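Chemist: Dropping a prediction and its sequence here:
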Amino acid sequence: MTADFDLAAIGRGLAFKGALGNVDTALDATDAIVITAAPGTGKTTLVPPLVANRVEGRVIVTQPRRVAARAAARRLASLDNSNLGDRVGFTVRGERSMTDETRIEMVTPGVLLRRLMDDPGLTDVGAVILDEVHERAIDTDLLIGLLGEVRQLRDDIVVVAMSATVDAERFAAVLGDSDPAPIVSHDSVAHPLDIRWAPPPGDRMDERGVTPGFLRHVAQVAVDAHGHEPDTDILVFAPGAREVSVIAMHLRDDVRDADVLELHGQAPVREQDRAVSERGAGQQTRIIVATSIAESSLTVPGVSIVVDSCLSRVPMYDSGRGMSGLVTVSTPRASAVQRAGRAARLGPGTVIRCVDERTFAAAPAFGTPEMLSTDLTDAALLLACWGAPRGEGLRLPDALPATAVARAETALQALGAVDAQGKATALGHKLARIPADPRLARALLDGAELVGSRVAAEVVAAVNDDIRADDADLDATLRALRDGRHPQHRSWSREVDRFTRLAGRANGSTRADSVGLIVALAFPDRIARRVADGVFQLASGTRAGVAGELAGGEWLAVADITRATSRVAAGTGAVIRSAAALDEESALVAAKHLTTDRIEATFTDGRVVARREKRVGAIVRSSVPVSVKAGVETEAAVRRALQARGLDLFEWAESAVALRSRLALLHRVIGEPWPSMSDDALLARLDEWLAPEMSALAAGKSVSKIDLTSALRRLLPWPEAVAFDELVPERLRVASGAMIRVQYSLHDDVNPSAVVAVKLQECFGMLESPRVAGGRVPVIFHLLSPGGHPLAVTADLASFWAGPYAQVRAETRGRYLKHPWPEDPYTAVATAKTNRRLAAEKGD
């Protein structure tokens, strides 16, 4: 039997050693616990061997990044005085150091997720420790949900979640059964931390991203700090690998007596190892420039000064442009506190923040969980393969956002990876076992048949690992990788070998645009065509800019695109970061499901103008005018135009407006079967009332010739339509015998009304005000002077004659002496004639 780990020797000098008894006690009572302690206290080093001493089987420890998994394994093996890969090993994408005797295995969450697809019961595993759960990486969040179901299958597996922050209650609630899982907290001695502020003279960011001036400022702050304390190691935080490289370049130019190292996921493994190792006796002090990787998941020993740019790069999905990308944001204050804590891990330290206090206070308190802000296609496929489509039934730290899940499921259905119910297909299970985005996995399999397994694997390996392309030229980057001139050649080569094996043996024919074809197979919606110098239209509808040699190409397959407003974006709001040349034939092969050949119609000067357009998504390949003839295509074009422009497309005659108003009043006051006259309702029933007119439009008839009055009459309900003119008459007879037009309220008026505008003298003797709609709506009389000017408004004629009439008579009859103004309107003759005309008629 393998000897236990010597916790006393391993934990020598580590603060978390004092909490091991509490961890033991908690594990005696339950098989799921949450541990919270500050970064650098030793929980990642001490908890795995403690758990390994308690359980049968291997202990799996997840680290959110590959470099952290390698470093944690290497450090624990060193403290255990064993060779890496013997008792302690690691497995990350493309690299493994393990034996059958390995007791503790450090892995990335993605490795464990795919292992669960093959072995849902985690055979031979005694415990899983999820480290850095506070970072809220999507893979870690998913593991919490899946491991909850594993624990229902197995009552002997231990699950531990470890966090560097105090948000432990959330994870305790998810991991617990009927009650929350116990929390073991460890408060280490807080060494004094001197906080300084070094705001830049200019902006940190502009429309192009992080400004060169700000990066120079961060480097200068580190140079000054080194000048004051030349024997102290310094840790500099930058938002991304590019900024790390720029700051490191400035430091190497300005500092000769320090070793400047880069620490990020794309840095050579040897340099990563040097950055996270103890500085040996006689070695130069170090200035380590790192991304957020060093916030909590990695310990950089010997550091007592931190220089913080207070910027971070986070994944974000842009729903408006339909693209994912990394976005630079202000570092959340909680993360900035963790960064600062790296300086005071072992003694007094200093943090220099390259912002002012007001800017720091305006930053968000916490970061957004990756699950709520990024593309969920890969996660949705894994959940479908697990048997929990859309995460249904899983206890997750946060519910998956419904809109993002639906978008991911649509993408997976297009790949053939899930069915209409969201369940994984046989192809979906196959794609899930390929450690890449499902779209890249599908491109690997399909592309191998077209260009050969090796070429397809080379492209997928480069895109999947987000290898930066100079001037966005992926073809040039692939040439550098193949020739060994690219710094990531070795890691890329390992990935290529692995993807080649997964693709199987296929000997497609190499073609000039092989790289572009594979990218296009993965992301057909990102196929792009040039519309101006340096500006490309993507099949998705987005426009983006690109510089360099790619700017003059005709077709591109875009591997990576990001939001930006730099000069390169050329006003589009997006920049192509990686792409390869493509020819039109390959574009049609890759995007055959997006290709259309149809008649497009527009209304110009009131008439249908048709063009035959061939498209790839939003890209117009050709557009030629065609004669307008009635048919399926032209009628479909008319429908699209109607849906786009609505009923305002037509010229509404007065009779059509009147009929619509009458029908609308009946719908409002009576309801069914009288139909709604709203725009939405009419557009939804086009086939019931407008079909002949749409056919006429499709045949070239002008909209000015369309009779909407006759069309609307098709919506009259039968047999109720027999009473239509009685319920809402077009004209109303007044006392003079005249038939006066009734003005009904417009179709969208929420207060239905019927109005008659008539000369006051024509209503003498009318004692009862008429009503319409079966007596439900009183007619409102606008009583006019003989000259047609308004005198009074009433819905109760009897009350008007009894009261206001006398005042109206007194004020008005002097101006209209030729017309009758009787004192008794009840018995007077209703007329539109003058007094002389009336007298003449009596004389006759």
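Modeler: Arrived safely, thanks for sending.

Chemist: From now on I want contacts and neighbour counts done on CA atoms only, so please keep to that.
Modeler: OK.

Chemist: Give me the next element, helix or strand, following the host helix or strand of V246.
Modeler: Element membership of V246 [criterion: DSSP states H and E] is helix 241-254. Per DSSP H and E, the first helix or strand lying C-terminal to helix 241-254 is strand 258-263.

Chemist: quick one, that next one and helix 241-254 angle?
Modeler: For strand 258-263 against helix 241-254, the angle by axes from the mean of the first three to the mean of the last three C-alpha atoms, to 10 degrees is 170 degrees.

Chemist: By neighbour count, which bits of strand 258-263 are buried? Give me those.
Modeler: Neighbour-count burial for strand 258-263, counted by 16 or more other C-alpha atoms under 10 Å, picks out A258, D259, V260, L261, E262, L263.

Chemist: Can you tell me what sits against the helix holding V246?
Modeler: Here helix 241-254 makes contact (C-alpha atoms under 8 Å, 6 or more residues apart in numbering) with 215-216, 218-220, 222-223, 237-238, 260-266, 289-291.

Chemist: Of those residues, grab the buried ones for PyMOL.
Modeler: Only the buried entries of those go into this PyMOL selection, using 16+ other C-alpha under 10 Å:
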select buried, resi 215+216+218+219+220+222+223+237+238+260+261+262+263+264+265+266+289+290+291
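
Chemist: so of the contacts of helix 241-254, which ones are in strands?
Modeler: Among those, DSSP state E puts F237, V260, L261, E262, L263, V289, A290 in strands.

Chemist: I'd like the distance between the nearest residue in space to the third one that is not next to it in sequence and A248.
Modeler: What it means is L261. Excluding its sequence neighbours, the residue lying closest to L261 (C-alpha to C-alpha, 6 or more residues apart in numbering) is I288, at 4.8 Å. I288 sits 8 Å away from A248, going by C-alpha to C-alpha, to the nearest Å.

Chemist: hold the first one in mind and look at this next one:
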Amino acid sequence: MIQTEALDRLPVRDSVPGLLAALDERGTAVLYAPPGTGKTTLVPLALAGLVGEGPGRRVLVAEPRRMAVRAAARRMAWLLGQETGEAVGYTVRGERRVGPATRVEVVTTGVLLQRLQRDPELAGVDVVLLDECHERHLDADTAMAFLVDVRATLRPELKLIAASATSDAEAWADLMTVLEGSGPAPVVRGAGEGHGSQFFFAPPPGGIRPAHGTWVDPALLRHVAATVRLALDRHEGDVLCFLPGTGEIARTAGLLAGVEAEVLQLHGRAPAAVQDSVLRGGSGRRRVVLATSVAESSLTVPGVRVVVDSGLAREPRTDHARGLGSLATVPVSAAGATQRLGRAGREAFGTVYRCWAAADDVRRPRFPSPEIKIADLSAFALRVACWGDPSAAGLALLDAPPAGAMAAARSVLASIGAVDRDGRATERGVRMSRLGVHPRLARALIDGAPEVGVRAAAETVALLSEEPPREYGDDLAGAWRTARRGGDAYAARWRAEARRLMSSLPPAASGRAGGPEGTADGGTAQGREAREGQGQGQGQGSGDDAVTGLITALAFPERVARARGEGSFLMVSGTGAEVGAGSGLRGAPWLAVAVADRPVTAASARVRLAAVIGEETARTAAAHLLESGEEVHWEGGDVVAREVRRLGAVELSARALRSPDPALVREALLEGLRSAGPELLHWTREARGLRERLAFLYRVVGPPWPDVSDAALLERTDDWLEPELSRARRRADLARIAAGQALQRLLPWASGAAGRLDELAPERITVPSGSRIRVEYGGEQPVLAVKLQELFGLRETPRVAGVPVVVHLLSPAGRPAAVTADLASFWRDGYRSVRAELRGRYPRHPWPEDPSSAEATKYTKARQEGARGGGRAAGAGKG
């Protein structure tokens, strides 16, 4: 019997006539209705003519999650007084409850995409309602794009509705008709907000550290648990608490031990029986339901009167360069918080506690990040290639796929033969797209089945398509054995998925028919090893490793990894990987990594799930990365020349080369010069002085004088280091190259300016005493270090290339006494104090009162007088 009273209580009922009229007139509409108003349950029944007086239609409702599919179908069937599978049915991957009388079928967006690719016209379907568009899941965005295309080109009579509680209705209205050019689709707004709710901010104490990666400050979880206890004390009814992930749910459940309520955990991986029991309601005892974002939309959790919102959500992140994914904990968007708010007022007036400060509310993003912007796009790229638009440029998408992510996706698809050079789907790619798994897993299933058998390949791929629970361990072979023995919810889903995958492959895929496992004859050594193990008690020991290893390596060839230390591995992609401290995988020589993530701050990826393999399997799976060749490079301070065989970044073998390619040797020597600098050459004092003089002239005069900085010299090695560099074979040969002679080649000989080197930047300057003093050009200005008495009589500062030298005036003992770049000023103002200090220390040396007119000398007074007397006597003798 139809639940008329319950239907009449749904606020969206007043919007149904307007929605039906919009569909009759335009064929498309956006239904914008607040949470809890009945858009997911009443509207499909009205569209199908199961309630009210509308025409009978076949309606397809697409939900983003399996849990929402079951809940929505069950709720609609209850409103009709029926069981699911009658007028209302549902289909999720591996489960279908639909009968001949079914008029409303609820499916996941993934199932809808599969149907669209098999039958773009959706024969027999009159209306498609895409629910919860605001969540911006990639499957939902893709399904919308395909449906808009179908309406514009194949079936203009197909009715299309986008339904949401919080999204940008106008943007969807524009998008749904963009290919028709008929103007925006009508927006039908639902009135009412269920029973309404109020919210309070319950900010945590100070000092809470921001979440990063999948880490959440335990202090925040303690605050959330305390808020749940507060809600239980203050309010009647059940409490629904939103947390970012299953780990936080488990920890918070532990913190709630002893509360006067049943604590339940609701998430996408929870057993179907647990999900159903939560959604059916309690049996009198109060309940606390700890849930991830799966409970944000399309679900009514009976009995809930209070919502506690942690304020956090999880979003995927993809490292396209390394092919690794991870999860990021982020603040829930304003749209998500509104959805969570709506869970409290579904059955009565509700209360919401938001575990953040009011000041933080305005900083939240309006909507969650579109998945197309942050996710791995390999499956999307294959779908659009099969649709006939490899670039997705002609599809109606709110956000275009990022170019880098699409390029990475197309590279993956090309490597597994799913697309051709132009990005168009091959026959093999079309076959992959219809298997309902990620293209990598489809490749592993198709190529692995002939090697290990259909059942073994399907069971392994089923393990990879939904990561096993953490308690199964990180060894994929062990997880396979646990799943085969297990009676838990995961094992049941795994078996159903394995059966689906087996049925999706033709009998020929197994190599031969009739065996108990559908195994093949022939094939590779890895396949034979796997089949031999499979014949021994369902694959114990090395057989399980061989099967899971080959299938995983085929799916993720760039994640094949070789051990490089206890628990440390190097993937052929070049990324390091670490396994857990207590893992049984630590001693494996090779791994095929199935699941890994790389936190932003980590140097290596963390292995979550992997299979043990041998080198032969690694070479088979990653054969496109296998290469041999000469490697000559600078390593450890010298040239290393080897013949190396590599599997990507992993070195398999190497032997020394006696006669390496001279061109490679020269490049290696240049590499050494670039890393260590020209200091590797032989530099005498004269050579360094020449370089400093040339650097000075380049700085103050400019061309044609050459730049002799490290960078400039390394850029012009052909001009000054040949032919010595071409004859060199190792570091010792570089050390024998006379750098000074080589630098002479850079002098501007052609212009004739080289002949003025000693004039513009003399190596030495003759001072009044007759001494030739070296000029140092290593600083900003040339420096002349000379004893003070040797400059007596010199009135002006010496200059080189027009630049005054900086004179370091020394005592008779050669110690610094004064520094000046203006000798005349020093004689006038500074000399007197220096003279007073030095004449007491060095009384035997001359200290004239007027040094600018005195005779320069490098001797003491006595020697100076002796030199004068000797000069006079010599003169008299001549006379």
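Modeler: Thanks, I have it. The structure displayed is predicted, hence computed values, not measured ones.

Chemist: of all the ones in strands among the contacts of helix 241-254 of the first structure, which comes closest to L444 of the first structure?
Modeler: L263 (30.5 Å; C-alpha to C-alpha).

Chemist: Which neighbours do I288 and A248 of the first structure have in common?
Modeler: V260, L261, E262.

Chemist: For the second one, give me its contacts.
Modeler: Taking C-alpha under 8 Å, 6+ apart as the definition of contact, the neighbours of L261 of the first structure are A248, E271, R274, A275, R286, I287, I288, V289.

Chemist: 7 Å - rerun?
Modeler: Contact analysis of L261 of the first structure by C-alpha atoms under 7 Å, 6 or more residues apart in numbering lists E271, A275, I287, I288, V289.

Chemist: can you redo these as TSV with distance to H789 of the first structure?
Modeler: Converted to TSV, the contacts of L261 of the first structure look like this (distance: C-alpha to C-alpha, whole Å):
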residue	distance to H789 of the first structure
E271	92
A275	91
I287	89
I288	87
V289	84
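
Chemist: Kindly write the PyMOL command that selects the buried subset of these.
Modeler: Buried subset of these, written as a PyMOL selection, criterion 16+ other C-alpha under 10 Å:
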select buried, resi 275+287+288+289
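
Chemist: Can you tell me which of the contacts of L261 of the first structure lies closest to A653 of the first structure?
Modeler: Closest to A653 of the first structure, out of all of those and judged by C-alpha to C-alpha, is V289, at 73.0 Å.

Chemist: Quick check: the aligned residue for the closest one in the second structure?
Modeler: When the second structure is aligned by TM-score structural alignment, V289 of the first structure is paired with L290.

Chemist: how near is its match to A489 of the second structure?
Modeler: Separation of L290 of the second structure from A489 of the second structure (C-alpha to C-alpha): 19 Å.

Chemist: just V263 of the second structure next, same as before
Modeler: Counting by C-alpha to C-alpha, the gap from V263 of the second structure to A489 of the second structure is 19 Å.

Chemist: for G18 of the second structure, same thing?
Modeler: Distance from G18 of the second structure to A489 of the second structure, by C-alpha to C-alpha: 43 Å.

Chemist: Those two - which one has more neighbours?
Modeler: Comparing G18 of the second structure with A489 by other C-alpha atoms under 10 Å, the one with more neighbours is G18, at 18 against 15.

Chemist: Helix, strand or coil: sort out that one for me.
Modeler: G18 of the second structure carries the three-state label helix when classified by DSSP: H, G, I helix; E, B strand; the rest coil.

Chemist: Could you do I740 of the first structure as well?
Modeler: Assignment for I740 of the first structure (three-state DSSP): strand.

Chemist: Contacts only, for it.
Modeler: R731, L732, R733, V756.

Chemist: Same check on L783 of the first structure?
Modeler: By C-alpha under 7 Å, 6+ apart, the contact set of L783 of the first structure is A757, V758, K759, L760, P790, L791, A792, V793.

Chemist: Could you measure from the closest residue to T377 of the first structure other than its chain neighbours over to V418 of the first structure?
Modeler: In this structure, T377 of the first structure finds its nearest non-sequential neighbour in A408, 4.4 Å apart by C-alpha to C-alpha, 6+ apart. Look at A408 of the first structure and V418 of the first structure: by C-alpha to C-alpha, they are 10 Å apart.

Chemist: do I670 of the first structure as well
Modeler: Using C-alpha to C-alpha, I670 of the first structure is found at 48 Å from V418 of the first structure.

Chemist: How about R358 of the first structure?
Modeler: 49 Å.

Chemist: if you count what's nearby, which of these two comes out ahead?
Modeler: V418 (25 against 8).

Chemist: Tell me, how many residues neighbour the nearest residue in space to that one that is not next to it in sequence?
Modeler: Nearest non-adjacent residue to V418 of the first structure, counting by C-alpha to C-alpha, 6+ apart: A424, 4.3 Å away. Neighbour count of A424 of the first structure, defined by other C-alpha under 10 Å: 28.

Chemist: Surely A424 of the first structure touches A384?
Modeler: Yes. Counting by C-alpha atoms under 7 Å, A424 of the first structure does reach A384; the two are 5.1 Å apart.

Chemist: hmm, which two among the ones in strands among the contacts of helix 241-254 of the first structure are most spread apart?
Modeler: The most distant members of these, if one measures by C-alpha to C-alpha, are F237 and V260, lying 13.2 Å apart.

Chemist: now the contacts of I740 of the first structure as JSON lines including secondary structure?
Modeler: Below are these laid out as JSON lines (three-state DSSP):
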{"residue": "R731", "secondary structure": "strand"}
{"residue": "L732", "secondary structure": "strand"}
{"residue": "R733", "secondary structure": "strand"}
{"residue": "V756", "secondary structure": "strand"}
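
Chemist: Going by neighbour count, which of these are buried?
Modeler: The neighbour-count criterion (16+ other C-alpha under 10 Å) marks L732, V756 among these as buried.

Chemist: which residue numbers in the second structure go with the strand or helix carrying T410 of the first structure?
Modeler: Here T410 of the first structure, judged by DSSP H and E, is contained in helix 402-415. Mapping helix 402-415 of the first structure onto the second structure (TM-score structural alignment) gives residues 403-416.

Chemist: Show me what G587 of the second structure aligns to in the first structure.
Modeler: Aligned partner of G587 of the second structure by TM-score structural alignment: G552.
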